[in-house]
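> Curious how this folds, go ahead:
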Amino acid sequence: MGTPVKGWKLIVKRAFDLIVGLVGFVVSLPIIFIFSILVALTSKGPVFYMQERVGLMGRCFKVIKLRSMYQDAESRTGAVWAKKNDPRITPIGRVMRKTRIDELPQFWNVLKGDMSLVGPRPERPILTEKFSQEFADFPKRLRIIPGITGYAQINGGYDIAPNEKCKLDNYYIEHYSLWFDIKMLFGTVEVIFTGNGAR
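Sure thing, here's the model as predicted:
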């Protein structure tokens, strides 16, 4: 099962990620700094949160985020799908998730090559295995490098059902173009300022 983004398309996508990702990383540093202080002041635990996710062709990597949940929030439940009014999320975490600020450190993942600016959100290994067994089309999401933002995030939000998220991600994969990526980035800016699509 090959990737639909290859050849010159892959080169253009990577170049776009590096240029825009570097600018985004530099611009976001003051915001990350401010919210890292707020996270530290309002809840116990580390400011940054690293978690194993599944990327292109099933390769695992560590995604980095500003911590939006209480420390050890999943110690009793294990890995679960995000839901509306999730009690695991801190008050400042709700603000960060609504505006996507918790995702800003992932510009570093983009610069490293683990992620793209736009693509399916990478899932944890246990959820990837679970949904791959439940939904035949779910593994198709691994045909393209995962993204900070994407078609499913903009049109569904954090608590979209896994099967619906799968459909939106596969639509993006089959219709990929640089222009599609640019439109998704503009759509993300709209989400940040309006909260539409975010949870």
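> make it CA atoms for all contacts and neighbour counts henceforth
Fine.
> Run a quick check on residue 120 versus residue 149, I expect a contact.
Yes. Using C-alpha atoms under 8 Å, residue 120 makes contact with residue 149 at a distance of 7.4 Å.
> what distance separates the longest helix along the chain from the middle of the whole chain?
Ranked by residue count under DSSP state H, the longest helix found in the chain is helix 8-42. A distance of 12 Å separates the C-alpha centroid of helix 8-42 from that of its chain, computed with C-alpha atoms, centre = their mean, to the nearest Å.
> which of the residues in it are buried?
In terms of neighbour count (16 or more other C-alpha atoms under 10 Å), helix 8-42 has its buried residues at 13-14, 16-18, 21-22, 24-25, 32, 35-36, 39.
> and of those, the nearest to residue 71?
Each of the buried residues of helix 8-42 was checked against residue 71 using C-alpha to C-alpha; the closest is residue 39, at 11.2 Å.
> okay but that closest one is in contact with residue 89, surely?
No. With contacts defined as C-alpha under 8 Å, residue 39 does not count as touching residue 89, sitting 11.6 Å away.
> Need the overlap of contacts for these two.
When contacts are counted by C-alpha atoms under 8 Å, 6 or more residues apart in numbering, the set common to residue 39 and residue 89 consists of residue 68.
> between residue 120 and residue 149, who's got more neighbours?
A count of neighbours by other C-alpha atoms under 10 Å puts residue 120 above the other of residue 120 and residue 149, at 29 against 21.
> From residue 29, how far out is the closest residue to that one other than its chain neighbours?
Nearest in space to residue 120, with sequence neighbours left out and distances taken as C-alpha to C-alpha, 6 or more residues apart in numbering, is residue 146 at 4.8 Å. Look at residue 146 and residue 29: by C-alpha to C-alpha, to the nearest Å, they are 22 Å apart.
> To compare against the first, here's the next sequence to fold:
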Amino acid sequence: PVGVVTEQPDGSDGLPVLTTGEEVERALIQNGVRDVLAVHPSVRAEQGPLLRALAESGCTVWEIDADSPSFETRHQLAGFSCRRLHMGSRRRGSVGKRLLDVSVSGTLLLLAGPLLLVCAVVLRLTDGPGVVFRQERIGKDGKPFTLLKFRTHRPVDEHEAATRWSVANERRMSWFCRFLRRTSLDELLQLWNVFRCDMSLVGPRPERPYFVAKFSQTYPGYAARHRMQTGITGLAQIHGLRGDTSIEDRARFDNAYIDNWSLWQDICILLRTAAALMRPTGS
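Got it, this is the predicted structure:
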């Protein structure tokens, strides 16, 4: 190691502490650095620009987890598992993924327009005003965005909305709201999130800030999910990991999806999701 990039110099074991971009660039050139090791780069979105700049300069960026050696990856470093992070501005295949997102979401929005209108009208008549539910979720690189859904539950207050894990068994829910959740029709508005590039069709499911902070501290690899665009469906979901299921298993499936990503895999996941919607089980 030739230096540590941190705002807290304690614990650097005598290594130079690099606090500015100029110091990092100087150390990079003087020492011929080819590899950069990052601990939880997904937790703090502000690290993204620096890591991308290092990747564009020719460095290979690796992520390690200092808290746990249990990542299921092929690379090991000093007893810890590590994974390569694709920090370039345009990861190979990203254009194809975006084209798939725009074409499919745009087509579905046009085709499902009448259905969305019917759902909105019935929901307004049965549950009153406030048809669209907006909630802050965490997306790629830890950046927040506003997720859209049909409102199927009215929380008591903002604290409940931000911290209550599941409302699947909520007794106050009307019959139509239960129908929307059971058929996943309440998720259709997220096609607009995909069309406007907040999300992708396929990727790790986005979660609320409260749970992202909580799960990132509890489950190894959870924060690493945010190195790719979040999605409406994903590898975890087609394996039954939705609703009140294991967070650790979800993180494992999500990271496996990112590590082995391909456009063909996205298409297969979309087809399996469509097949699963024919036998809805609720969320």
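> what lines up against the residue nearest to residue 120 of structure 1 once you look at structure 2?
With TM-score structural alignment as the criterion, the equivalent of residue 146 of structure 1 in structure 2 is residue 230.
> In contact with its match, which residues?
Residues in contact with residue 230 of structure 2 (C-alpha under 8 Å, 6+ apart) are 139, 140, 199, 200, 202, 203, 204, 205, 206.
> and which of those residues is nearest to residue 274 of structure 2?
The shortest separation between residue 274 of structure 2 and any of those is 12.3 Å, and it belongs to residue 202 (by C-alpha to C-alpha).
> so what corresponds to the closest one in structure 1?
Under the alignment (TM-score structural alignment), residue 202 of structure 2 maps onto residue 118.
> List the contacts of its match.
Applying C-alpha under 8 Å, 6+ apart to residue 118 of structure 1 gives the contacts 146, 147, 148, 149, 150, 181, 184, 185.
> among those, which recur in structure 2?
Among those, those whose aligned partners also touch in structure 2, counting by both residues aligned by TM-score structural alignment, their matches' C-alpha atoms under 8 Å, are 146, 147, 148, 149, 150, 181, 184, 185.
> Mind giving me the packing neighbours of the helix or strand harbouring residue 29 of structure 2?
Using DSSP states H and E, residue 29 of structure 2 falls within helix 21-31. If you count contacts as 3 or more C-alpha pairs under 8 Å, 6 or more residues apart in numbering; DSSP states H and E, helix 21-31 of structure 2 packs onto no helix or strand.
> Where in structure 1 does that helix fall?
On the basis of TM-score structural alignment, helix 21-31 of structure 2 is assigned to no residues in structure 1.
> Show me what the helix or strand that comes right after that helix is packed against.
Under the assignment DSSP H and E, the closest C-terminal helix or strand after helix 21-31 of structure 2 is strand 35-39. Helices and strands touching strand 35-39 of structure 2, by 3+ C-alpha pairs under 8 Å, 6+ apart, are strand 60-64.
> what angle separates the strand it packs on from strand 35-39?
When axes from the mean of the first three to the mean of the last three C-alpha atoms, to 10 degrees is applied, the directions of strand 60-64 of structure 2 and strand 35-39 differ by 30 degrees.
> For strand 60-64 of structure 2, grab the matching residue range in structure 1.
Counting by TM-score structural alignment, strand 60-64 of structure 2 has no counterpart in structure 1.
> Then stretch 106-125 of structure 2?
Following TM-score structural alignment, the partner segment of stretch 106-125 of structure 2 in structure 1 covers residues 22-41.
> what's in contact with the matching stretch?
Outside stretch 22-41 of structure 1, the residues within contact range by C-alpha under 8 Å, 6+ apart are 46-48, 66-68, 92-93, 101, 104-105, 107-108, 111.
> At which residues are the helices of the stretch 51-200 of structure 2 located?
For the stretch 51-200 of structure 2, applying DSSP state H, counting those that start in this stretch gives helices covering 94-127, 158-163, 175-183, 190-195.
> So for residue 280 of structure 2, which of those sits nearest?
Each of the helices of the stretch 51-200 of structure 2 has some distance to residue 280 of structure 2 by C-alpha to C-alpha; the shortest is helix 175-183, at 5.4 Å.
> So which of the contacts of residue 118 of structure 1 are in strands?
Members of the contacts of residue 118 of structure 1 lying in strands (criterion: DSSP state E): 147, 148, 149.
> roughly how far apart are the residue nearest to the first one when sequence neighbours are not counted and residue 23 of structure 1?
Right, residue 147 of structure 1. If the residues on either side of it in the chain are set aside, residue 147 of structure 1 comes closest to residue 119, at 3.9 Å by C-alpha to C-alpha, 6+ apart. The span separating residue 119 of structure 1 from residue 23 of structure 1 equals 19 Å under the rule C-alpha to C-alpha.
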